[in-house]
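Asker: Predicted model and sequence below, questions to follow.
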Amino acid sequence: MHPMLNIAIRTVRQAGNIIIKYYETIDSNEYKQKNYHDCVKYIEKETKRQMTIMILKSYPQHQIITESNHEIHTESKNTEWIINALDGNINYIKHFPYFSISIAIRIKGRNEIAVIYDPMRNEVFRAWRGHGAQLNGYRLRGGIVRDLEHAILSTNCSFKINPNITSYLNITQKLLSQCLDFRRSGSVALDLAYVASGRIDGYLAFNLKPCDFAAGELLIREAGGLVTDFNGSNNYFYSGSFISGNARIVKNILTYINSQK
């Protein structure tokens, strides 16, 4: 196993222990007297701090990028660790057990290692460029669904007011009438891990940050899937908008979206 992959797995597992400890006590009288959102911000901050300590202990010269410091350097000479300490914090607040911790390691402008951890199910999704993707040691090969009518799709599309809400809703509405079912689960990283494992057949992303999708992007590719922007190109890393799934599903989504313009 690559030594950085080993550290990444140890780091997300340690972070998962912190997340679960607070998850089990957040309904106690001590926390009921506080604002739940403030509590989760504290938990996320503490988890991020512990992850940073573990990473820098082994690799003190590496750069750590979080959701609040998300500038990615294309030709960076430093190795970049893109971390998300709690992806799905609203789910966490509501005790909806669907959230995750993720790490992507980027070397010379390329995602090389990815780990996504679901602490509630003790599932570790991992990928190493050129060495495939795994779930708890078992090889992942992505989904086999070929047609939209049999596909479960997911998205991060928010129904809150934003400048692009109309175009987002138009795209999802078009696909909703074609696919088997549509989901918005609340944890981007975990959804992308599910695409890599075939539990979800396709994912539509809109304006995401690298900490949301960097790990999932590599997982999907190493599981044999595709990730493209809405024009079928690879210019999605900085826009944060893309389509992912197996090759046939991605092609069908692109074809259908473009035919409806």
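Answerer: Arrived safely, thanks for sending.

Asker: For the rest of this, base every contact and every neighbour count on C-alpha atoms.
Answerer: OK.

Asker: Just the endpoints, please. Distance across stretch 147-158?
Answerer: 26 Å (CA to CA, to the nearest Å).

Asker: Also stretch 131-151?
Answerer: Using CA to CA, the two ends of stretch 131-151 sit 27 Å apart.

Asker: Likewise for stretch 97-114?
Answerer: Note: stretch 97-114 ends 22 Å apart using CA to CA.

Asker: A further structure is provided below for comparison with the first:
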Amino acid sequence: MNLNTIHHQAIKLVKEVGEFIKHESENFNTNKVEHKGFNDLVSYVDKEAEKRLVEGLGKILPESGFIAEEGTSNKKGDTYNWIIDPLDGTTNFVHGLPVYSISVALQQNNELVSGIVLEINRDECFEAVKGENSRLNGKPISVSQGLDLSQSLIATGFPYNDFDKMDDYLSILKHLMQNTHGLRRFGSAAVDLAYVACGRYEAYFEYNLNAWDVAAGAFIVQQAGGKVSRFNGDDDFIFGREIVSCSSEVYEELLTVLRNQWKHNQ
């Protein structure tokens, strides 16, 4: 089975699980929500979605392992590993806000080779496979072109359980409020990254993230012509707990802001 076949079978599976999540959202009972930690929510929908993804992806690529948010499988693959967030934006889902997604990426020998982000409510499937351009519902997409930071709309995420870096973060927000078209906080890192990939945002940055939050979306941004790194510019954004993704024109400007204000990198 070649990579393109694996990728397209994974897209089909992700869409099927997306239908399950959409159905469950119609009559979701908030009393069934659990707390993994402060402001860290999980529901039976997250767990069941992940179970279905792990089972399905395991059939598509039997030798693969998993890095999955809810820990459904701890199997590690020698060559292939899926990185899965079954419901990115659980807090939005629980509160009935229509911005949440499924995020699935595939690593081959520690290199990202496939990424899928399904924004469930708008039925938008952002995806990319190694060697090909990123697509939205089958049509090619690219990051925005020709805009500098002052012309940019920026996405971010607010801290929800790690407030030690709050002063640095607020300093960055202040600068960007005064020097861009504005800031948005949707509550799904995967969606934010996908929106950078198709040019709806010029940039996105956030800290205190996990691999399953960013892997698929970051790969889609890269395949759409964008740049991705940590705040200090290094490329360990999958496991580095922070990410900045931009169009190429905005990247150096935003990185300078982050380096100047984010003292925890010094």
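Answerer: That came through fine. Here the structure is a predicted model, which means the values were calculated and not measured.

Asker: So which residues of structure 2 form strands?
Answerer: Assignment of strands within structure 2 using DSSP state E yields the ranges 34-37, 40-42, 65-68, 80-88, 101-108, 111-119, 124-129, 135-136, 139-140, 153-156, 182-184, 203-207, 227-229, 242-246.

Asker: For Thr5 of structure 2, which of those strands is the nearest?
Answerer: Thr5 of structure 2 sits nearest to strand 124-129 of all the strands of structure 2, at 10.2 Å, using CA to CA.

Asker: superposed on structure 1, where does that closest one end up, distance-wise?
Answerer: Superposing on structure 1 places strand 124-129 of structure 2 at an average distance of 0.7 Å from its equivalents, by mean CA distance after the TM-score superposition for structure 1.

Asker: And the strands of structure 2: which comes nearest Glu24 of structure 2?
Answerer: strand 80-88 (12.1 Å).

Asker: Identify the residue range in structure 1 corresponding to the closest one.
Answerer: Residues 79-87 of structure 1 are where strand 80-88 of structure 2 lands when matched by TM-score structural alignment.

Asker: need the contact list for the nearest residue to Gln222 of structure 2 once chain neighbours are set aside.
Answerer: Distance criterion CA to CA, 6 or more residues apart in numbering; nearest residue to Gln222 of structure 2, sequence neighbours excluded, is Val228 at 6.9 Å. By CA atoms under 8 Å, 6 or more residues apart in numbering, the contact list for Val228 of structure 2 reads 218, 221-222, 235, 237, 243-246.

Asker: One more pass at 7 Å, please.
Answerer: Contacts for Val228 of structure 2 (CA atoms under 7 Å, 6 or more residues apart in numbering) come out as 218, 222, 244-246.

Asker: quick one: contacts for Ser247 of structure 2?
Answerer: Ser247 of structure 2 touches 143-145, 202-203, 226-227, counting by CA under 7 Å, 6+ apart.

Asker: how about these in CSV, adding neighbour count?
Answerer: Compiled in CSV, the contacts of Ser247 of structure 2 are given as follows (neighbours: other CA atoms under 10 Å):
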residue, neighbour count
Val143, 26
Ser144, 23
Gln145, 14
Glu202, 29
Ala203, 31
Gly226, 27
Lys227, 23
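
Asker: now the helices for structure 2?
Answerer: Using DSSP state H, the helices assigned to structure 2 run over residues 3-25, 44-60, 90-95, 166-179, 189-197, 211-223, 248-261.

Asker: how about Met1 of structure 1, what does it touch?
Answerer: With CA under 7 Å, 6+ apart, Met1 of structure 1 has no contacts at all.

Asker: how much space between it and His131 of structure 1?
Answerer: Distance from Met1 of structure 1 to His131 of structure 1, by CA to CA: 10 Å.

Asker: ok, now Ile200 of structure 1?
Answerer: 22 Å.

Asker: Look at those two and report which has more neighbours.
Answerer: Ile200 (23 against 12; other CA atoms under 10 Å).

Asker: Pull the contacting residues for that one.
Answerer: 152-153, 194.
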